[in-house]
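Engineer: A structural model of the following input is requested.
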Amino acid sequence: MSKWNADWRAAALPELASRDWDLIVVGGGICGAGILREAARRGWKCLLLEQRDFAWGTSSRSSKMVHGGLRYIAKGQFGLTRASVRERQRLLAEAPGLVEPLSFVMPHRGGFPGPKVFGGLLALYDALAGRRNHLYYPLQQLRYMVPGLTEDGLQGGTRFFDAVTDDARLVLRVLGEARAEGGEALNGMRVLALRREQGKVTGLEAEDVESGRRFSFRARSVALATGAWADRLRNVQGSEHIRPLRGSHLLLPGWRLPLAHAISFMHPADGRPVFVFPWEGATVIGTTDLDHEDGLDQDARISEAEVEYLLAACTLQFPSAGIGRDDVLSTWAGVRPVVGDGEARRKPSDEKREHVLWVEPGCVTLAGGKLTTFRLLALEVLQACAAFVGRSLEDHGGAVFAPCESSAMPGLSPGQRLRLAGRHGRAQAELARWVGLLGNERVGATDTLWAELAWAAEGELVLHLDDLLLRRTRLGLLLPGGARAELPRIRALCQPLLGWDDAHWAREEASYLALWQRCYSLPA
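Structural biologist: Next up is the predicted model:
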């Protein structure tokens, strides 16, 4: 397989546009990647087109949790919860090092839900997963589990388990599996319109954002997995539309609020669940849930009101830590594609998280859905597309991720090898070559190796600097100032691999830093 980079993309694009495809997937988030992966394993001729970068939208700016949706039980969404907890267990088994168990603690302070009610809810949650997964701890034990947690009214806490991931790397790993089995994927391809002949979708028109060239693609079926953008291309009918809801997060240095568990509690302002949890050696405070009124074509960004809301939530549980604005390393905001009925304007948190398929001849649109259930969503979409392609489709329960042993990488700990195997899968041999050249040195205080940065620049279809620092790696979130202090060394390593001259690098660096300041730092 040739290197997956900008040179490959420029050479391959005209030839890819000339093919006849069984399926073209529009949207390079986790749902689009999952559809491509399931189509490729079945031998479909399939291509994915993404307007910006893989995982650019919601799938790099989620709450990072792979979970069953405990609160969905209270809303009566038992089917969604059952599917989610079973897919969570599947992902934990198939992708260790990428999807990892995370324990949650719910402190009880005399309000709702108390230990008995919450324990009953968790008993049902565990039954759906097929295993007991929770335990109540009295105050004396909770002190040692969560140091610094305020004891004002505290009676004890219930511990349960879900999972956490690097959502952008999950997308890249799924795309890697799809490409290994014949699927193709391109970023920087804006779909302008669907082609329709005699009332049926037969392909699409797309523009290469990098060159401005336009291409016509032919396909027996098109799957729109564009998240919050779902209403743009489909033939809109009925009253159901996407309601974009924004969820924003704060990231703190891990040393500033060290946690071994995620802390789950209800925000006093609106009764919504909020989490403070460890991620990638840092600590996350999230999330909000409100209507996103800004345009969808720009990176979403946190508002001042959301910053205050999240800091207040943290202070409520950890007052002695004194967490404030000066402690924030970075922020991110993602837009959830929730399906609204177009009638009464419910509170954002009251909207159901069930997904919907909208079908017209030759085209299937996926609306809504969850990161955890991306495999099941993909199968539903393919089932709807199968009639257009002239194929049958069954789910034999095949693994999303092919088993792969970690490559020999001298000098790395077992934990590091597991982490790299989870994030890079079939590309471990290429990564091992870079580890051999650069060693096991990490970038700053993160767990990311310089070797990972080099491999991403060489072989993970990086078109812009934010692709490299915000999605292929998370250095732009985990290091102060968006990794500004490391940029000279990043440039020395990656500029030759990306094939950029000095002027090109200067433009990319200026654009990246402006983007980071605007959308990934605190509001001015």
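
Engineer: Please count neighbours and contacts with C-alpha atoms only from this point.
Structural biologist: Fine.

Engineer: neighbouring contacts of the helix or strand hosting residue 385?
Structural biologist: Applying DSSP states H and E as the criterion places residue 385 in helix 374-389. With contact meaning Cα atoms under 8 Å, 6 or more residues apart in numbering, helix 374-389 is reached by 22-23, 30-32, 34-35, 38-39, 220-223, 357, 359, 361-366, 369, 392-393, 395, 400.

Engineer: one more, for comparison:
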Amino acid sequence: MNSVPSTPLAGASADATADNAAAAAPHGDCDVLVVGGGINGAGIARDLAGRGWKVVLAEASDFAAHTSSSSTKLIHGGLRYLEYYEFSLVRKALQEREVLLRSAPHIMWPLRFVMPHDAAMRPAWMIRIGLFLYDHLARREVLPGSEGVDLRRSPYGEPLKSDYTRGFVYSDGWVDDARLVVLNALDARDRGAALHTRTTVTGARRHADHWTATLRCADGERTLRARALVNAAGPWAEGFLREVASPARGEALATKSLRLVKGSHIIVRKRFQHDHAYIFQNPDKRIIFAIPYEDDFTLIGTTDVELPQESLAGFGKARIDEREIAYLCEQASRYFREPVRPEDVVWTYAGVRPLLDDASGDPSAVTRDYLLETHATDGAPLLSVWGGKITTFRKLAEDAADLVGTLLGDRRRAWTEHSHLPGGDLRDWIGAPQRPDTDFQRLLATIGQRHPWLPPSLARRMARAYGARIGRVLGGAERLEDLGPEIAPGLHQAELEYLVREEWARAADDVLWRRSKLGLHYTEVQRMAVVQWFAEREHLWSRPAAA
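Structural biologist: So this is what the prediction gives:
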């Protein structure tokens, strides 16, 4: 939950705070208060702002600080959900894949997956039927269809044990999940929303025609009036309704229950040289992925571990445990020639999925679809987001904005399906778009021509992070020295200042693990250099605002 004051941060201009306070209505009022700055909250704020509503978003931590930066980072239909007859969810997700790929080709791109066939898991005919459905449940223009592969004669078989002689290859997509959230927040701000991180909604009182919310941030508490409230607090959505939101006439606001399922991942040094990912079937009927990650690594995940509600006290990060590490190593080692051992793990991360409780006994079988629940009688409108997955965030946000408009008596036109996220419209760099994957390569070539002084590795990283907005980071630089001191390898002061000014970065972790994954490449000493840079400037955004 979250929100910030409408007063600019002391010691910085309004532009430097990246908080568009002017979007709020007079006296702090707004049309919609969105609670939560994960992918669903940011997506809903963006969609609503684009329809002309006055929106305030409040996030208690940083954007994507929890679940939305801890996914397997896939834009996918969910092949395994077909076994649970989740055809509607799979079709909806498949329809969204290419919509998303076109909207931000710098942070999303096609990815091919290799499934080694293990006859003890599922028969080949079943896999062929599943892949046929996967290929045809939704229209494809960019992603190629599935095919069989002889692993004995393919480079995709080289990292695998010789037992695996045949397999299947199919298409899905990859996404930088944390940057996806930030891009939605940027677009929401550019369209007039006021977005506030590190601000907690400590109370929300429902009245007949509005909500009164209390927002706590570094400079104290503020009160805000909103015509409607959207509860997009993710794993905290149920707790928000039970413990923070107060009904107008004593009615219960929380009518659904969440199942909290922890998904953990391990990162090891690169296990194969090609650019395809693997999907491995496990004896427990689950699957794990092994995915090329950050050039030098392989990402392996995920687990499904059910958590009690009390594990979410505060806003702490979920953590992997030794049993999960052992499980992921064991399952990956069933396939790879070179075993994956716990001592090979160089980094881990975990997130908590807020899944709608559908009474499934197996956490892996709990639906990944979403439900939007509205409360419109006996008080101001309330919409709660239950469940969801990153691939369907745009459609979820569109449905949510439709519902909010209906509740406010003014349903406005949807607009996001054919729009770009910030940095995703490459026309000023490459001319007419062709295909998302090749468009990015054209962008990279143009950046090299316009800024030949940029080292190729730095140009590629910045192009991936910022796309067409790279010029905002580089400013008027004409040589590498113009970017200021190199705080850590490949990370200059100009980029850090941009991330503070434009992207709400307030601490080293915001940059090292969310706005980028540079922390994975740095030593502890290099990471501490970024920590020190932020520590020396903390007074710019933590000083209480002037009266």
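
Engineer: Just give me the longest helix of structure 2.
Structural biologist: In structure 2, assigned by DSSP state H, the helix with the most residues is helix 87-103.

Engineer: That one aligns to what range in structure 1?
Structural biologist: Alignment of helix 87-103 of structure 2 against structure 1: residues 78-94, by TM-score structural alignment.

Engineer: nearest spatial neighbour of the equivalent of residue 465 of structure 1 over in structure 2, skipping sequence neighbours?
Structural biologist: Alignment note (TM-score structural alignment): residue 465 of structure 1 maps to residue 508 of structure 2. Excluding its sequence neighbours, the residue lying closest to residue 508 of structure 2 (Cα to Cα, 6 or more residues apart in numbering) is residue 531, at 4.9 Å.

Engineer: isn't that neighbour right up against residue 506?
Structural biologist: No: when contacts are counted by Cα atoms under 8 Å, residue 531 of structure 2 is not listed as touching residue 506 (10.3 Å).

Engineer: The two: which has the busier surroundings?
Structural biologist: Counted by other Cα atoms under 10 Å, residue 531 of structure 2 and residue 506 do not tie: residue 506 has more neighbours, with 22 against 17.

Engineer: ok, back up a step: which element is encountered next along the chain beyond the longest helix of structure 2?
Structural biologist: strand 108-116.

Engineer: Tell me which stretches of the stretch 201-350 of structure 1 form strands.
Structural biologist: For the stretch 201-350 of structure 1, the strands defined by DSSP state E, counting those that start in this stretch occupy 214-224, 241-253, 262-266, 273-279, 282-286, 290-291, 330-340.

Engineer: try the stretch 401-547 of structure 2
Structural biologist: Counting by DSSP E, counting those that start in this stretch, the strands of the stretch 401-547 of structure 2 are 486-488, 491-492.

Engineer: for the first one, the distance to its chain's centre please.
Structural biologist: What that stands for is strand 486-488 of structure 2. 26 Å (Cα atoms, centre = their mean, to the nearest Å).

Engineer: can you pull the contacts of residue 182 of structure 2?
Structural biologist: 42, 63-64, 503, 515.

Engineer: what about the longest helix of structure 2, how far off from structure 1?
Structural biologist: Overlaying structure 1 shows helix 87-103 of structure 2 at a mean distance of 1.2 Å from the equivalent residues (mean Cα distance after the TM-score superposition for structure 1).
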